[in-house]
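Asker: here's my sequence, what's the structure:
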Amino acid sequence: MKLLLKLYRSLPRHDSNAACAVTIGNFDGVHRGHRAILQHVVQAAASRQLCPAIVTFGPHPRAFFAQRGQRPELIPTQISSLRDKACSLSEVGIKQMMLMRFNQKLADMSAEDFIQRLLIAGLNTKWLLVGDDFRFGHKRGGDLTLLRQAGLEHGFEVHTLADIVDSHGTRISSSEVRTALAVGNLARARDLLGHTYRLSGHVIHGQKLGRTIGYPTLNLRVPALCAARSGVYVVRVHGLADQPLNGVASLGVRPTVTEAGRLLLEVHLFDCRVDAYGKLIRVEFLEYLRDEEKFPDLPTMIAAIDQDARSARDYFARHGLSQNA
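Answerer: Presented below is the predicted three-dimensional model:
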């Protein structure tokens, strides 16, 4: 989870005027389609001695307009945290990430100002990659034609890339990943992402109920609108040992033991005790076991956890991973 990119929250950049190869998007999940785009940016930057960079937004523009229109049901769920997104971008080779706050001011910015302030003054853009249907600026007034005109005037190339599709010809998109995660289809999510679904975070203190019932847990905060279905999962944990550690995890609001309603990921590791508080770990989701439930009492809950642990151990035995190898 080593981060090799610089994150900027405003433009122009306070410590750089490097000329950039740029692409623009939300990049939630950094799936296979995103990676194809990003690899083009990295390759173009390398061949032109430019800095590979992206412009992204927080919150998601759809979330901003949904909140403004009082339509919370239209807010997209979140596949990855900012940390996970930045790590994935860094892995591909992106060196600079511009996280622009999407607010009314940005929504009202004209397409011409978008080009001048963000692309030219902000990033010294010399090469730009966008989709064929890319629209930007106030009321989506800017399009590819305007970008190309600006490129001729200000000296930057504009390129496009066709949608990346899966083996069935379906466009690979963040929406497709969200749909797969919402129903617990981790195999489909893995096909779209190019890797198993994962979340990272620092281990925090919980209520410590788990240790009293024989199931101590590592607790992680996750995005409030996490795209993954609430429930119980077979997982592996990276960052605590030389090899990943096997376990079982519950993602949800713990309805049996609390009414707080805060989404939490609780991970129980098999056959090991580690001091993990404060450490940054990555949890890899391997298989969905069952939905989150509210049990009538603690003994019923413990019996269900016992079965979850057996199911997870069976998974690792079937896949030859039972020794945390």
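Asker: hey, let's count contacts and neighbours off CA atoms from now on
Answerer: Noted.
Asker: please give me every residue in contact with the closest residue to residue 198 other than its chain neighbours.
Answerer: The spatially closest residue to residue 198, leaving aside those adjacent along the chain, is residue 284, at 4.4 Å (C-alpha to C-alpha, 6 or more residues apart in numbering). When contacts are counted by C-alpha atoms under 8 Å, 6 or more residues apart in numbering, residue 284 touches 196-199, 235-238.
Asker: now the second one, please; I'll put the structures next to each other:
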Amino acid sequence: MELIRGLYNLQPHHRPCAATIGSFDGVHGGHQAVIRTLQQAAAEQGLPATLVTFEPLPREYFRPNEAPPRLTRLREKLRALSDCGVERVLCLRFAAQLAGLPAADFIRQVLVDGLAIKYLLVGDDFRFGKDRAGNFQLLQQAGRQYGFTVAAMGTVDIGGERVSSTRVRTLLANGELAQAAQLLGRPYTLSGRVAHGDKRGRTIGFPTANIKLFRRCAPLTGVYAVEICWDDTGMH
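Answerer: Here you go, the predicted model:
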């Protein structure tokens, strides 16, 4: 999978393209449905498919002390996207310049001048631009002006439940790991370095490991029984 960091790293072969935009935190079943739809549309039109995301996430920029915990760090998200068959990701740094960009300028600078977009797939409630002023209707107007197609992706239900990152976080916080895995399409995982603790595991008959999550608030806390895979050789 190709990772493009910033518009300035776009090359001629990246244009034109079909694209979707979002945070994609968790890369859950709803995100996976978006990716499949984008890939199909891109193939039908003979275009490369590009997924546009942000780092940090917009909520983290605007409300750093109130933003919900991430389901996936950037590296974990990119790995999950690659597992879904995503071939190209454009990661935009979400800072003051992008946060203050009016919606019309976002369309022109990112979608038109940057990606030369021909097909755009977004959620029907997608908002963008300064003060979240841009919406699906504005994208449709821009599509007619600049010559690209805009398609809406509705919500996705799994097992009769609407899939969202917020719902997955709630399930994890409540310890409902099986239900969270159903919405994610895979067991929930997190990664971090093992930190030395008080070595109490040696006194209770089984090993323990403290996972240090560097500058990250996890969506779940507690002590869990786990299986460990070492170098992909098997479970131990």
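Asker: which helix or strand contains the residue of the second structure most remote from its centre?
Answerer: Among residues of the second structure, the one most distant from the C-alpha centroid is residue 203; the distance is 40.9 Å, by C-alpha atoms, centre = their mean. Assigned by DSSP states H and E, residue 203 of the second structure belongs to helix 201-204.
Asker: following that helix, which helix or strand comes up?
Answerer: strand 210-212.
Asker: for the stretch 1-150 of the first structure, which segments count as strands?
Answerer: In the stretch 1-150 of the first structure, the segments counted as strands under DSSP state E, counting those that start in this stretch are 6-8, 20-24, 51-58, 96-101, 125-130.
Asker: returning to what we had before: quick one, which of the contacts of residue 284 of the first structure are buried?
Answerer: 196-199, 235-238 (16 or more other C-alpha atoms under 10 Å).
Asker: now for the longest helix belonging to the first structure, which elements pack on it?
Answerer: Counting by DSSP state H, the longest helix found in the first structure is helix 298-318. If you count contacts as 3 or more C-alpha pairs under 8 Å, 6 or more residues apart in numbering; DSSP states H and E, helix 298-318 of the first structure packs onto strand 231-238, strand 245-252.
Asker: deepest-packed of the strands of the stretch 1-150 of the first structure, please.
Answerer: Most buried of the strands of the stretch 1-150 of the first structure, by mean neighbour count (mean count of other C-alpha atoms under 10 Å): strand 20-24, with a mean of 26.
Asker: what's the match for residue 111 of the second structure in the first structure?
Answerer: Under the alignment (TM-score structural alignment), residue 111 of the second structure pairs with residue 119 of the first structure.
Asker: quick check: closest non-adjacent residue to its match.
Answerer: residue 125 is the one closest to residue 119 of the first structure (C-alpha to C-alpha, 6+ apart), at 5.4 Å.
Asker: now the one you found: how far from residue 302 of the first structure?
Answerer: 58 Å (C-alpha to C-alpha, to the nearest Å).
Asker: for residue 200 of the first structure, same thing?
Answerer: 27 Å.
Asker: the top helix by length along the second structure corresponds to what range in the first structure?
Answerer: Secondary structure assigned by DSSP H gives helix 29-45 as the longest helix of the second structure. In the comparison with the first structure, helix 29-45 of the second structure aligns to the range 32-48 (TM-score structural alignment).
Asker: so what touches that stretch?
Answerer: Stretch 32-48 of the first structure is contacted by residues 20-23, 27, 50-53, 89, 92-94, 127, 129, 161, 163-165, 172-173, 192-194 when judged by C-alpha under 8 Å, 6+ apart.
Asker: the more surrounded of residue 200 and residue 302 of the first structure?
Answerer: Legend: neighbour count by other C-alpha atoms under 10 Å for residue 200 of the first structure and residue 302, higher for residue 200 (21 against 16).
Asker: ok so, going back, which among the buried ones among the contacts of residue 284 of the first structure gets closest to residue 114 of the first structure?
Answerer: Of all those, residue 114 of the first structure sits closest to residue 199, with 32.8 Å by C-alpha to C-alpha.
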